[in-house]
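Undergrad: quick one: sequence plus predicted model below, questions after.
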Amino acid sequence: MTIKVLVVDDSALIRNLLGKMIEADSELSLVGMAADAYMAKDMVNQHRPDVITLDIEMPKVDGLTFLDRLMKARPTAVVMISSLTEEGADATFNALALGAVDFIPKPKLDSPQDFNEYQDLILEKIKSAAHAKLKTQRAAPAVVVQPSHKPALSNRVINTQLVAIGASTGGTEAILSLLQQFPAVMPPIVITQHMPPGFTRTFAERLNKLTRLNVKQAEDGERLLPCYVYIAPGDQHLEVIKVGGSFKTRLTQGDKVSGHRPSVDVLFNSVAECAGANTTAAILTGMGKDGADGMALIDEQGGKTFAQGEQSCVVFGMPREAIKRGVIHHVVELPQLADKMLNYLASLKRD
């Protein structure tokens, strides 16, 4: 069975470009192309697509309004096509909160190589979206619990432990849900979420507003502090190194690792090397296997490893791969994951 795809975009150029890319793949079937939400609504009812690529900025009815109505009337896997602006990034994260599975920036195709890379990426995202769990099918997010009900962490734990998190497809909302469950006082947290340049700063700002922690996009060479969360910038690997008695960030433009830059494996490997048994790591929803090798090294060095359970994942690929390797100590659905991690940290020897 081929995957039925509907393209919704007010630009004829983008519609035709995406249409040609989809038609070139034997696993996909282009069932329609719509220039606005009204045409899209009719085509959704007529063709019942498996996946919709949806432009955020459209005339008459914008992409977010259409997405909200779609998710209430006929939940469908949606990949947002996003503009590389601050407003576009904000709208993208709102779309993911409404239930879109994934997003990709609008194409900037200055060379044949750009075209081929973009085609590979959009086709991969469409296929992944077709097999993703929609918001209505996943375990409900946890209700945010007040800090007084969370176990207190010792000063030694706060100042010696590192928390590392990796995610891909579905990760933006999973990370938000997880961080909202954490109290304001935590060891430093480092996160790699697969995301293109131009979106990670807005993502960090969003998390900073919606959680008790101080969240920022990581900069090169900064000292990791308790109560802070550091997000890997798009298109740069985030590593942690130890300088003297302090953990510091290192950003690099090295080759893609496990198919990605930033790579979860790069982050996890670095944390395993410099923090060892003082590492608490979680691998969340995502396509592929990035993070499995790094989790193996964290396990080998004596750190504690967690994986998000299948029922709450948008895509179970990354957690499944790490679980298959036998390097995950606890598999926990997202609503309970923060409590499990906090209980572990609270159980460590007090000062």
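TA: Cool, the structure landed.

Undergrad: use CA for all of it now, contacts and neighbours both
TA: OK.

Undergrad: so Ala282 is in which element?
TA: Per DSSP states H and E, Ala282 falls inside strand 279-283.

Undergrad: for the residue nearest the centre of the chain, give me its contacts.
TA: Centroid-nearest residue in the chain, with Cα atoms, centre = their mean: Gly171, separated by 2.7 Å. Residues counted as contacts of Gly171 (Cα atoms under 8 Å, 6 or more residues apart in numbering) are Gln193, Leu284, Thr285, Gly286.

Undergrad: looking at these, state which has the most neighbours.
TA: Leu284 (35 neighbours; other Cα atoms under 10 Å).

Undergrad: was I right about that one contacting Met318?
TA: Yes. Contact status for Leu284 versus Met318: in contact at 7.1 Å, counting by Cα atoms under 8 Å.

Undergrad: give me the common contacts of these two.
TA: Ala167.

Undergrad: roughly how far does the residue nearest to the centre of the chain sit from Glu222?
TA: For Gly171, the distance to Glu222 equals 25 Å [Cα to Cα, to the nearest Å].

Undergrad: cool, Gln301 as well?
TA: For Gln301, the distance to Glu222 - Cα to Cα - is 24 Å.

Undergrad: who's more crowded, those two?
TA: Gln301 (18 against 14).

Undergrad: pretty sure that one sits against Asn278.
TA: No. Contact criterion Cα under 8 Å: Gln301 and Asn278 do not qualify, at 9.1 Å.

Undergrad: helices of the chain, start to end?
TA: 12-23, 37-47, 63-73, 86-98, 112-130, 155-160, 171-181, 200-210, 264-275, 292-300, 317-324, 334-347 (DSSP state H).

Undergrad: okay, now the one to match up with it:
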Amino acid sequence: MIKLLIVDDSALMRRQLKTIFQAEGDFVIEVARNGEEAVELNKRFEPDIITLDINMPQMDGLTALSLLMAERPVPVVMVSSLTEKGAISTFEALNLGAVDYIPKPDGTISLSITEIEEEIIAKVRAAAGAHLKKSRGLAARIRGDLSVSKVTGAAPPKRSTLRVEQGARNDGLVIIGVSTGGPRTLEDILPQLPGDFPWPVLVAQHMPPSFTRPFAERINQLCALDVFELQRPMPLEPGKICIGRGGADMVVMRRANRLMVSTRPESVQHLWHPSVELLGESVLQHCEPQRVIGVLLTGMGYDGAEAFAELKRRGARTIAESEQTAVVFGMPAELIKRGGATKVLPMERVAEQIMQWVNAG
């Protein structure tokens, strides 16, 4: 049995979520109306997984999350509104240690939660077995050196110690696929790439439409490279990190013998969006595999595994994040199972390996 704590100030949301998980038959459920009750029940009920609303009276979700992680760390899935403000709060929650988030389709009180019932169940089940990552600066926040309410936005930029060697070619491409646990993981990997990194980087991170622009802006604050959300067709440019837009897919194409990256409406043939598999298929069609590096990071499911495995078979170099650091060892595990991983590496060694391959030509 999985012990689940549902935390929401809305009686309707508590009832809806409880009904969904009671129907599964293998959940023991407790509910809390606010952050204070959540902190107490985390110690008394000892849940395996918590769903936590962000906007609550008495104690908001971010404050509660920081206390939960300090007193008894547990996998947490945030319940977030589909707004840019909700996105920013969600990224801060992920930075504090939350595993994933559930978007409310109708805002604060969702009357159509059943529309995403399968997604909610899948995310909570995946998070229940997730690998927790320590939050940067959490101890300082809890001690009171910094208030949680003041710790918003991205962390200060990191200075990369990696260097591009003279003579490194600039005709390659890096593609990255990631899902659950991705924002925190990308915040650790992408800032390690130096400012003179010579290849374009395309990132397919599963996210809803209103989240990808603030996420790209957040990552841009951390990186020496320019980071942006893909809005329209554009040439692949060295040293640019392009985040696929939520609510669409991202593909590579060739126009007038020039490689471009573009958005397209979500493909009904693929379950997750922006689709990693579709990105990989387009790279197979238009790029020389020997000049491609594919990286498959944390995430549930198998998105991208087959396309990345085929890229490796045709000469590309690929990295699967290891179980040691993956929040959810789903997507990288599927790549490994298909024999598609040139290297299996923990998160902290991914950027270094990319640089080694780029410098090797």
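TA: Here it is on my side, so go on. All of these numbers come straight from a predicted model, not from anything done at the bench.

Undergrad: circling back to that earlier point, make CSV out of the contacts of Gly171 of structure 1 and add distance to Leu98 of structure 1.
TA: Shown next, in CSV, are the contacts of Gly171 of structure 1 (distance: Cα to Cα, whole Å):
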residue, distance to Leu98 of structure 1
Gln193, 19
Leu284, 19
Thr285, 17
Gly286, 18
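
Undergrad: preserved in structure 2, out of the residues you listed?
TA: Compared against structure 2 with both residues aligned by TM-score structural alignment, their matches' Cα atoms under 8 Å, these retain Gln193, Leu284, Thr285, Gly286.

Undergrad: what do we get in structure 2 for the second one?
TA: Okay, so that is Leu284 of structure 1. Alignment note: Leu284 of structure 1 maps to Leu297 in structure 2; criterion TM-score structural alignment.

Undergrad: so its match versus Met250 of structure 2, what's the distance?
TA: Leu297 of structure 2 is 17 Å from Met250 of structure 2, by Cα to Cα.

Undergrad: coming back round to it: by how much does the strand holding Ala282 of structure 1 deviate from structure 2 on average?
TA: Taken against structure 2, strand 279-283 of structure 1 registers an average deviation of 0.7 Å after superposition, with mean Cα distance after the TM-score superposition for structure 1.

Undergrad: that older thread, which of the kept ones among the contacts of Gly171 of structure 1 lies closest to Gly254 of structure 1?
TA: Gln193 (16.8 Å; Cα to Cα).

Undergrad: quick one, what contacts the aligned partner of the closest one in structure 2?
TA: With the correspondence set by TM-score structural alignment, Gln193 of structure 1 lines up against Gln205 in structure 2. If a contact means Cα under 8 Å, 6+ apart, then Gln205 of structure 2 has Gly177, Val178, Ser179, Gly182, Ile243, Gly244, His273, Pro274, Val276 as its contacts.

Undergrad: pretty sure the first one contacts Val276?
TA: So that's Gly177 of structure 2. Yes. With contact defined as Cα under 8 Å, Gly177 of structure 2 counts as touching Val276 (5.4 Å).

Undergrad: which neighbours do those two share?
TA: Joint contacts of Gly177 of structure 2 and Val276 (Cα under 8 Å, 6+ apart) are Ala204, Gln205, Asp303, Gly304.

Undergrad: so which of these comes closest to Ala126 of structure 2?
TA: Among these, and counting by Cα to Cα, the member closest to Ala126 of structure 2 is Asp303, at 15.1 Å.

Undergrad: counterpart of Lys127 of structure 1 in structure 2?
TA: That one, Lys127 of structure 1, aligns with Arg125 by TM-score structural alignment.

Undergrad: give me every residue that touches its match.
TA: Contacts of Arg125 of structure 2 (Cα under 8 Å, 6+ apart): none.

Undergrad: any idea how far it lies from Ala256 of structure 2?
TA: For Arg125 of structure 2 relative to Ala256 of structure 2 (Cα to Cα), the value is 47 Å.

Undergrad: what of Asp9 of structure 2?
TA: Where Ala256 of structure 2 is concerned, Asp9 of structure 2 sits at a distance of 56 Å (Cα to Cα).

Undergrad: which one's more surrounded, these two?
TA: Taking other Cα under 10 Å, Asp9 of structure 2 and Ala256 do not tie; Asp9 has more neighbours (23 against 6).

Undergrad: if I pick the more buried one, what's in contact with it?
TA: Contacts of Asp9 of structure 2 (Cα under 8 Å, 6+ apart): Ala32, Arg33, Asn34, Asp53, Met56, Pro57.

Undergrad: for PyMOL, write a command that selects the buried ones of these.
TA: To isolate the buried ones among the contacts of Asp9 of structure 2 in PyMOL, judged by 16 or more other Cα atoms under 10 Å, type:
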select buried, resi 32+33+34+53+56
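
Undergrad: out of the contacts of Asp9 of structure 2, which are inside strands?
TA: Per DSSP state E, strands hold the following members of the contacts of Asp9 of structure 2: Ala32, Asp53.

Undergrad: now structure 1: which of the contacts of Gln205 of structure 2 match?
TA: These retained in structure 1, by both residues aligned by TM-score structural alignment, their matches' Cα under 8 Å: Gly177, Val178, Ser179, Gly182, Ile243, Gly244, Pro274, Val276.
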